[in-house]
Each structure stands twice: as C-alpha cells, then as structure tokens.
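Student: Got a predicted structure plus its sequence, pasted below:
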Amino acid sequence: MTAHPLHILKTVYGYDAFRGRQAEIVDHVMAGNNAFVLMPTGGGKSLCYQIPAMARPGMGLIVSPLIALMADQVTALRQAGVRAAALNSDLQGDERHSLWRDISSGALDLLYVAPETLLRPDILDLLHRTPLSLIAIDEAHCLSQWGHDFRPSYRQLDALVTEFPDTPRMALTATADAPTRAEILSHLRIAESDAFIAGFDRPNIRYAIAEKDNPRAQLKRFLGAHEGESGIVYCLSKRKTEETAAWLCDQGYVALPYHAGMDKAERQTNQTRFQREEAIIMVATIAFGMGIDKPDVRFVAHLDLPGSIEAYYQETGRAGRDGLPSDTLMLYGYEDIALRSRFIETSDAPEPRKRIERQKLDALLGLTETAGCRRQALLSYFGDHSEPCGNCDTCAEPPDMFDGTIAALKALSCIYKTGERFGQAYIVDVLLGGADERIAQFGHDRISTYGIGKEHDSRTWRAILRQLIALRLVNVDLDGHGGLSISEAGRQFLREKPVLMLRVPAKPQATRGKSGRKPASTTLPEADQALFHALREKRTELARAQNLPPYVIFHDKTLIELAAARPGSRSQMAKIPGVGEAKLDRYGEVFLAVIAEYET
C-alpha cells in the first residue's frame, strides 16, 4: 500500500485528522528519519509507525515483546483491511511457509516479530532480501536496564543499527523516565533531535490511593461503581491472585486468575475470555497486561504496592485506552513497604541498580503520601507538569493535615526505648498502653513511652508510622521480622525537632469509589442509550461468529458516536470517527439496519 498518510488515516482508520504530535512524527519518519516516540497509552502511538510503514515503499517491521500482543494487533489491522502478519514460534508447517512467501513477494504491509525470533540468522537473511519501509521497536523501555521491565533480548536489538543502517528506526514507549530514555537513544543511536516527547498525562483516568484498612471491603466498594464493566485487579502473589479471584466469584462477579504459575493453556483461556467477553474481572500478577490491547478496561485496582511509579503508571494505563472515563485504586500498607524493600535488598542486582531501585521506591512512597494532586506528583516524576487535575482523590477530597512533630518524636522515642527490634503492631500497642503479655514480659510497661500516645487511635498511629517509613525516618528490617529502627535521618530529626506536617488518615468509607463516574453510555441522552446497547449486542454477535474480541470490530467510542448521530446511509456512516472503508464494507449494512430499527 502506497498512499498519502492522511488518506490512509481516513480510509483505513476512519479519522479525518491526526491528534497531538502524530502528524509531526509521521512526516518526520516519512522523510526517512529515525524517531523516539514517548506517548501515553491510548494516545495513538501505533499510528505513528503503522501509517508511515504503509505509506513508504516496502514492508514495515515491528518488534513487539509478546505473542499475544502481536496477535491482538494483527487481528485489529486485518479487520481494518491492512495486510499484516506476525512471525513467531507458534507458527507451524504450512502457516510458516505461507508467511515466508508473503514476505518474499512483498504481499505484506506490516510484519510483527518478537526480538528473539528477529535476531535469528535465517530471519535476518530473509529480511536483508526484503525492502523495509521502517523498523519500529514497540515497548522500547524493555531495552533499558534502568527501566522497570528490562528484557535482555531487547538489549540485543542494537544489532539492527548495523544490520539495517539505511532503514528508519523508531523506538516507541508509554513509560520511560529520563535515564531510561537516554539509554534507549544511546543503544539505538537515535539522536536527541529525533525524540518526540508527547507527555504522560491520561486525563480520562481518575487516580485514587488509600491505606489498607479492610482490602476486600475497600475493593468491593470500589467495584460498586463498575457494574457490568471489565477491569483488572493486581495482586503481588500467585496465592493472593487465586484467592481474590475465588472471593470475587463468591461475591457474584465473573473473575478469572492469571499468573505465571498457572498452566499455559489455562492462562491463555482466561486471557481470551477477558478479551472477548464483557464484564470480566482479571485478577492478576504483573505477568498480565502488556499483551492486552483491550480498549474498554474501565478500572484497574492494586491490592498491593506496585514496584515503582513506572510500573504503576503502565499498569493503571491499561484502563481507558479508548479515552473514555476510567478509575484506578491502589491500596497499600506498612507490610507492602517492608516487602518491596526486602525485594530490593535481597536481590542479586549490583549496588548501583539497588540504589536506583531504592530511589524509585522512595518516589512511589512520595506519591502515596502526597497531600497534593496525585496527577501532579505522577507527572512530575517523569518531568511533565500539570495544574491540579480535579480528577483524583486528593483533588476531590483534600486530605486534612496536622502538625505531627510531637507524634513523630513519641513514635521514634518508643522505637528507641524498646530496642529498635519490634514491628509496627507492637510499637502501637506500647504507645497506647496495651495489655499485651509480651509488653509486660519485656518490661516495656515501665518505660517512659508506655501509654503516651492515647491521643491517637491505632489506625492513626499506623498511618503515622507508615509516613515515617515513607519519609525514611524509620527503617524496616529485611530479615522477615519487620522490626523498626531509627534511620540516620530519624536521629537527626530527634536532635533538631523540626516541624513535621503529616496526613490525617482517611476514614475507611473514603475508598468507596465515589468518583461520580457513570458508564460511558450515559453521556448519551436517554433516548439514545437503548440504541447504543443494541449496537453493542450486534457487535458481540458478530464478534462471536468470527471468534474475535468485540473491540476489533468497533470501539465503544465509535458505537456511542453511531448512537448519537444515527446515520441513515453508508456515506453518513463513513463520517463517523473509527469507521474506515474496510469496516464500512464489512459491517456497514448490518449496523445501519440496527439503527434503522430505532428511527421514529
């Protein structure tokens, strides 16, 4: 396919104009230049390489990390009339031979391939004999050892620089801080002048973070605003994943587990159901997500602290890829901080890597404890900026602050006087003058800090200690016992006694998930909502008949536009965003018939 980029945008994808920096990037690559593209999930990053790949002579070579992700993208492209295919280890016999013939004959616009497959000598030899329009490396943060998802196979992709020196190279990601960006540019020899940073903001996502109080009750309240919608719940362990999925099923939800310890076929079955059915909750470890291109994930919840701000940003970014309103919730507690610290200190990573990981954890804890706008804190980490967003929990309900200087001094003194070896629960009991037999056994009912903290309840003291840990005034031991000790910064605080403002812990009901958000279809007048649901039912019917995810036919956003505009002809339907020529030919009459039934 050789055509003008705007013509491809309209005829293939059904859009009249590029968004943001898309046009600038496409023109840059069309001229034969390399490009690094950082664009938020849902910002249209794929079009930045797909359109120039089709518009330039030759075949576009797309490096992608997962077979599932490649399959999803190829399916969507074929539905839009694009000649796309994936080369991976799952292909057998005739399928593989047929694909090789298509590559050799120039019958493909786009070829997706995993890095491990791409770098095989026989594949490189074939590609050297195939005219290439460009090489695009998607999820490029996987290349950086400083990134949150480093993959050694990606590091070897710098061989492409010498293998194909005259072919434009693109590196694309939604998640990369400054060190990660610098490393990608260096390894792929892409100049800083060829970098396009389109920002990190996802304004359609509402961010909420809360202390763990009763995690299951908090999750259930959050899900109350998402009846009939699909979402992801992240857990840190395989066991918790299984148990949470079973509990959600007992609560009347359709929930499926996903983790690396499951049988591969069972994992694939669950992933396929999540992609192709409505109102499915996937309860998963971080092993799930990158291979999912599902645009209508309406919520993401973390029941445990993620590994870093990059991981949190990427995982929450799986919500609302279609641009419609979506919610996130992260629950965390003292144990999460200790566990994440333990992961870092007991890893085999060299000290420079551990130092980076500690800094990343500190930044994440800063995000959890901020009294300001979550979005501002999140974007600031990536060097981006925002006004207070009005669409996060701290903007909606600004937390109360109090002068925590005296409370901090009491807590630190109690930790010191009990020997700097007891955990959070024990320190709180001593501060409250508890009758625990261990307190009497150790003689801690006779120290000066016994019972001096009765002005606060146990929830408040837990929150105070958690904030002192986040501020690095208190350390948590990493041998599995969770004992608290005073850091050097904490000792300096005891000496200097500066004013310390702390957050008042939110009341448990504050995590009700009361975003005020209603299903996306309710943005339509009531008279159009019945048509929207009828269009959705028709889409599901068509998808099942072809064994496809419904969203590769049309996104919800397109169905909302159809329900609002009610086109009465092919030419009118062609004006709806997201309706390209191939989809109009394939589905136009069917959806026009549904719309006609609702005309009055």
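Tutor: Noted; the coordinates are in hand.
Student: From here on, just use CA atoms for contacts and neighbour counts.
Tutor: OK.
Student: Was I right to think residue 402 contacts residue 501?
Tutor: Yes. The pair residue 402 and residue 501 qualifies as a contact (CA atoms under 8 Å) at a distance of 5.6 Å.
Student: what secondary structure does the residue of the chain most remote from its centre sit in?
Tutor: What lies farthest from the middle of the chain is residue 446; by CA atoms, centre = their mean that is 50.3 Å. The three-state label given to residue 446 by DSSP: H, G, I helix; E, B strand; the rest coil is coil.
Student: ok, it to residue 26 distance?
Tutor: 73 Å (CA to CA, to the nearest Å).
Student: got it, and residue 298?
Tutor: Using CA to CA, we find residue 298 at a distance of 30 Å from residue 26.
Student: Repeat that for residue 397.
Tutor: With CA to CA as the criterion, residue 397 and residue 26 are 42 Å apart.
Student: more crowded one of these two?
Tutor: The neighbour count for residue 397 versus residue 26, taken as other CA atoms under 10 Å, is higher for residue 26 (23 against 11).
Student: what about the helix or strand where that one lies, distance to the chain center?
Tutor: In this assignment (DSSP states H and E), residue 26 forms part of helix 22-30. What separates the centre of helix 22-30 from the centre of its chain is 26 Å, taken as CA atoms, centre = their mean, to the nearest Å.
Student: What residues of it count as buried?
Tutor: Residues of helix 22-30 classed as buried: 22, 25-26, 28-30 (neighbour count, 16 or more other CA atoms under 10 Å).
Student: okay, now the one to match up with it:
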Amino acid sequence: MTAAASTELEALHRVFGYDAFRGDQADIIRHVIDGGDALVLMPTGGGKSLCYQIPALVREGTGVVISPLIALMQDQVDALAALGVRAAFLNSTQGPEERARVECAYLAGELDLLYLAPERITVASTADLLDRGRIALFAIDEAHCVSQWGHDFRPDYLALSMLHERWPTVPRVALTATATEQTHLEIQKRLQLENARHFVASFDRPNIQYRIVPKDQPQKQLLELLRTEHAGDAGIVYCLSRASVEKTAEFLVEQGILALPYHAGLDARVRAANQARFLREDGMVMVATIAFGMGIDKPDVRFVAHLDLPKSVEGYYQETGRAGRDGMPSTAWLAYGLQDVMQQRRMIDQSEGDLAHRRRLSAHLDAMLALCETVQCRRMQLLAYFGEKSSPCGNCDTCLNPPESWDGTIPAQKLLSTVVRLQRERNQKFGAGHIIDILLGRQTSRVDQYGHDDLSTFGIGTELSETEWRGVVRQLLAQGLLAVNSDGFGTLVLTDASAGVLDNSRTVNLRREPERTTRATRKARSAVADLPDALQPVFESLRAWRAAAAKEQGVPAYVIFHDATLRELATRHPSTLDELGTVTGVGESKLAKYGEQLLEVLAAVRAA
C-alpha cells in the first residue's frame, strides 16, 4: 500500500471507525483528493457523504458543501462534530454573531467542512469570503436539483456553474441518489462537468421489498401494514395533498400510533419541531407531502408508504430509498387506484407549463404507471428505468405472488364502445363510475335521468365485477387507450390509439391482481431480530444508554451510534478500550468520548 493510499484509509478508520471502503468509494475519494472533478450517482445509504468528507479531511483547506437542506444543516454538523470533524454552516437561521464566528473560523483554517445553501454561495459577500480562505473542494449534494427533467428542480442550482468559472482549480464533486440518463446528462451540462469522471453505482437496494397494492380504503390498508408488520417502527407515509396528510396523521394517532404531520402549509416552527422529533425519537411515523425527506439521514426507517401515486419513478425511488439506510430489511409500500391515474392526468392537462413541459410530465407518469401495472419483477422494472439490467429479485410482490396477464381486448372494446356511444350518439361525456354502471346494467337515478338503459352496451359487462371494471379503466388509462378529458370533471374520452382496439387490430393485455396471500415472515425485521435471545438484553441496554446520551446532548440517537454498531457491541462484548476501538463505527473521537461509558454498560450487563 502506498503512503498516499493510506491517507484516506487512515482517515476512514480514525474518524469514522470503518476498516474498508465500499464499492466505488475508494476510487472516487482518490480522484477528488488528486484534484479531479467527479459526478457521483449512488443510491441512498450507499455512502455518498464519505466521498467528499474524507477528501475534505485529507486535502488542505475547507471542503465547501452546497446543500439545499437548511433545516437539516444543524443535524449534519452535529453528526460530524460527534466524529471530531470541525464542521459548521452559514445560513439564514443564524444571527450576525454566529455568522461572524463561523466566518472567522473559516478564514483561520479551523474548519474541515462548511455547509452553504445554493442561494447563499451566489451572494457576492459569500464568494468574497471564500476567496479569502483556502477551499479544499466543492461538493454539490442532491445534484439532481439542477435538472428540469428531474423531480426536485431548484432554480438556485442553475447558478452553480459559477463555481467552475470563479474557482477553476478547485475540484468539484456532484452527488445524487437518483438520475436517469437524461437527468445525468443535464447535471453534467448545467454544472459544466463535461470533463469530470463519472461514477455510477448500482441503484439496487436489495434490502427494500417493493409492494404495490390496489387501493381499497387506503387508511385501513396502511393501518394493517403498520400493525402486522411494522409495530413500533419508524416510517414515512407520503400523501399528495396537505389535507390528506392532516387526516392520515389524525387517523393514525386515533389508532394509537405515534404520528406527526409535515407539509409546506404548517408553520415553519411546527415543521422544524416535528422533523426534530422524527429524527430523535424511536418508532415515530411521519405523514408528509414530498416537501419532507430529502437529506434525512435517519438509518432505521423501516418502511416508506405512499397513499397516492408518485408523479415519477425518480421521485418514487428517491422517496422509498429513505427506508433501510442501515441495510436492514425494509418495506416500500404503495396503494394505487383509478382515481390516482385520473387525478395525475388531469393535473398534467391543467399544468401551466408549455407543451414540452407537459410531455415531460406525461413521460414521467407513463413510466410510473408501467411500474405499477407490470406483471414482471418490480425491481427489474425499477432498475431498468435507470438503465441497469438485473434478474428477478425474488423479494418483491410480483416475485413472491405473481399476477396473471390476461387478454382484456373484449372488455376494453365494451368499455370504449360505451364511451363512443355516449360521445357520438348523445354528445355526452361521463366519468368511470357512470360508465361502469352502464356496463353492469345498473338502473341508477342517473341512468334513468339520461335514458342510458337504451344504449346497446347497457348490461353487457356483467362478467366482471365493479372492482375488476375499475381495474380495466385504470389500465386503459395507463396504456394510453383512454384519456381523462381536460374539462376538469374527470370525464373519459377516447385517444388516437383507441381505434386500434375497436377495429380488432390491437390486442389489450391486462394485469389481474393475484389472490392475497399471507406474506412470509420477515427474516430480520428489526435490528434485534437476528440476535440470539441471550444477546437481546445486551442490545436493549446499549439502546437505553444511547437514548439517554442522545437526549442529554440534544441530537438524534444515530449520531451517537448506529444500530449496526450496537449489534456488533452486543455480539463481541469488548472488555477493553483497545477491543472497543476495533468495532465498526467506533472512531477515535467516539472512543475517547464514549468508550468508558460503553464498557461500564457492558460490564453491568455481564454482571447481571
């Protein structure tokens, strides 16, 4: 091993308590240390932060991190401080005295890492401040925010091309957990990273089980998931609207589950307090819009549930990726129904963007619908979206309980014929519910009012149930064989592709939901599940100590130690500081700060 190569390894072990790098980390870190630019695509939980933190420790000067997450900067800095890293931030939450203290520390060369929001670095006074100090590197976190094709577009990121223009000799590393080839190319172009080395890791998160279920009283479905599989676990529930967030959080609380709401309509102090509780307390469920989650570093989120259809596969992947950062088995669960498809189509039609923008939104939605309706392995479909080939995973719902594909051409023709007759014979448009009533031959007040029992398609669809017909409508919308009218009333109209179905030149294959089966018991659902019975009290004693230490310091429990470290402590039961120093996640600073306390806890358990 060369002296240069040992530098970053020494920092990895001394500061972070790890013995070896994972995947491409070593190559990325060496490239940046040597002064090269890098574009890093790595999944959530893959260790992206080390790719700039270690070069910032090894190179001379301060690593400047551009992050959109003002609300989380304090937690990020606290986590680094616990490791003995000299870190600080500059943002709008600070008063003049605190900002002046941080600026002085930077100018004196007393900071390893400095966090800034993108809008702050473009301010002339901030740029002038950076000029007066020594910059080790620029790290652009959540780099997909620069892409208008991506799902979290931030206009402030567009100005970050100035980093290369103003500081051409300072290495830049742009990092994101999700990017299609199109987003990838846009990041490269907008940040002027054409000459950067690209590192693309696998997007696979094998510990996450992907499941998509038909919507049927989604709140009750969610409650069953939490009670039967994730009792007492931390998790995130995503809803499309603020009202749905509030109602779902209230429902869970009424059912005895610790749940909090989070959306942009809440007072900023309430949002901050709820976020802090989620990060610091065990077993908390956050019900949120997509305004919540980016940069959340809580490793023990055991499930991410969606009660509404995400707008894109990229968004879905990013959101579900917040589960299981610690590598333990976790669940990504989505309830999806006909109204979701109609609502998303209507929102696209009513979008204020130009035609190109609406086409981008439609392409995103089409890919998301394809994931929902696939009869193949969900993980294969998800990874294929990011250009990655894989084989069936054996751990998603379509692998564990495969659905059938059936020839739905005749039902599709019956439904489309009903739409044709309403439009052409009566000059009328109706939503899915009324059309299904006609097909089922129901003599409703609306059918009577319009005389629709005279239609030739009245009552010709009794071979399917209402639920099955709703599935047909949903899948015809997903395949572009039916559309939601732009009148804002959710009525259905034909598309150009409908004609091929009606004239028998196109076959329609549909997905039939499998019969529900009892899921196999999760092998290791919680951090303690695969520990021998004799070691579980040791783990719980360590958790209790960690919770008390975290509360005393006002930081999340994972800032003290991750569950994985506590599990190793419980298993190996070290009795000296030297032995303790070989445990994964126990770096030099944490050994000095917590070593004696940990040995006391372990000795007490041993004596009991």
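Tutor: Noted; the coordinates are in hand. Quantities reported herein were computed from a predicted structural model and do not represent experimental measurements.
Student: Next, the TM-score between them, please.
Tutor: After superposition, the two chains reach a TM-score (TM-score structural alignment, normalised by the length of the first structure) of 0.97; 598 aligned residues with a CA RMSD of 1.6 Å.
Student: Alignment lookup: residue 348 of the second structure to the first structure.
Tutor: Alignment note: residue 348 of the second structure maps to residue 344 in the first structure; criterion TM-score structural alignment.
Student: tell me which element its match falls in.
Tutor: helix 334-345.
Student: Confirm that residue 198 of the second structure sits in a strand.
Tutor: Yes. Using three-state DSSP, the secondary structure at residue 198 of the second structure is a strand.
Student: Return the residues in contact with it.
Tutor: 38-40 (CA atoms under 8 Å, 6 or more residues apart in numbering).
Student: What is the nearest of those to residue 236 of the second structure?
Tutor: Closest to residue 236 of the second structure out of these is residue 40 (26.2 Å), distances taken as CA to CA.
Student: before we move on, what SS does the aligned partner of the closest one in the first structure have?
Tutor: Per TM-score structural alignment, the equivalent position to residue 40 of the second structure in the first structure is residue 37. For residue 37 of the first structure, the assignment made with three-state DSSP gives strand.
Student: And residue 9 of the first structure? What does it align with in the second structure?
Tutor: Checking TM-score structural alignment: residue 9 of the first structure goes with residue 12.
Student: Roughly how far does its match sit from residue 4 of the second structure?
Tutor: Distance from residue 12 of the second structure to residue 4 of the second structure, by CA to CA: 14 Å.
Student: just residue 88 of the second structure next, same as before
Tutor: Distance from residue 88 of the second structure to residue 4 of the second structure, by CA to CA: 27 Å.
Student: So for those two, which sits in the more crowded spot?
Tutor: residue 88 (25 against 11).
Student: in a strand, that's where that one is, yeah?
Tutor: Yes. Checked against three-state DSSP, residue 88 of the second structure lies within a strand.
Student: Map it across to the first structure for me.
Tutor: Aligned partner of residue 88 of the second structure by TM-score structural alignment: residue 85.
Student: now that match, nearest residue through space, not along the chain?
Tutor: residue 111 (5.1 Å; CA to CA, 6 or more residues apart in numbering).
Student: Same check on residue 233 of the second structure?
Tutor: That would be residue 283: by CA to CA, 6+ apart, it lies 4.4 Å from residue 233 of the second structure.
Student: sec struct for the aligned partner of that neighbour in the first structure, please.
Tutor: Residue 283 of the second structure maps onto residue 279 in the first structure when the alignment is built from TM-score structural alignment. Per three-state DSSP, the local secondary structure of residue 279 of the first structure is coil.
Student: quick one, what contacts residue 279 of the first structure?
Tutor: 227-231, 254.
Student: which stretches of the stretch 451-600 of the second structure form helices?
Tutor: Using DSSP state H, counting those that start in this stretch, the helices found in the stretch 451-600 of the second structure span residues 466-478, 498-502, 536-553, 557-560, 563-572, 577-580, 588-607.
Student: Would you convert those into JSON lines that also reports distance to residue 325 of the second structure and mean neighbour count?
Tutor: Output for those, formatted as JSON lines (distance: least, CA to CA, whole Å; neighbours: other CA atoms under 10 Å):
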{"stretch": "helix 466-478", "distance to residue 325 of the second structure": "32", "mean neighbour count": "20"}
{"stretch": "helix 498-502", "distance to residue 325 of the second structure": "44", "mean neighbour count": "17"}
{"stretch": "helix 536-553", "distance to residue 325 of the second structure": "18", "mean neighbour count": "17"}
{"stretch": "helix 557-560", "distance to residue 325 of the second structure": "12", "mean neighbour count": "22"}
{"stretch": "helix 563-572", "distance to residue 325 of the second structure": "11", "mean neighbour count": "19"}
{"stretch": "helix 577-580", "distance to residue 325 of the second structure": "24", "mean neighbour count": "14"}
{"stretch": "helix 588-607", "distance to residue 325 of the second structure": "21", "mean neighbour count": "16"}
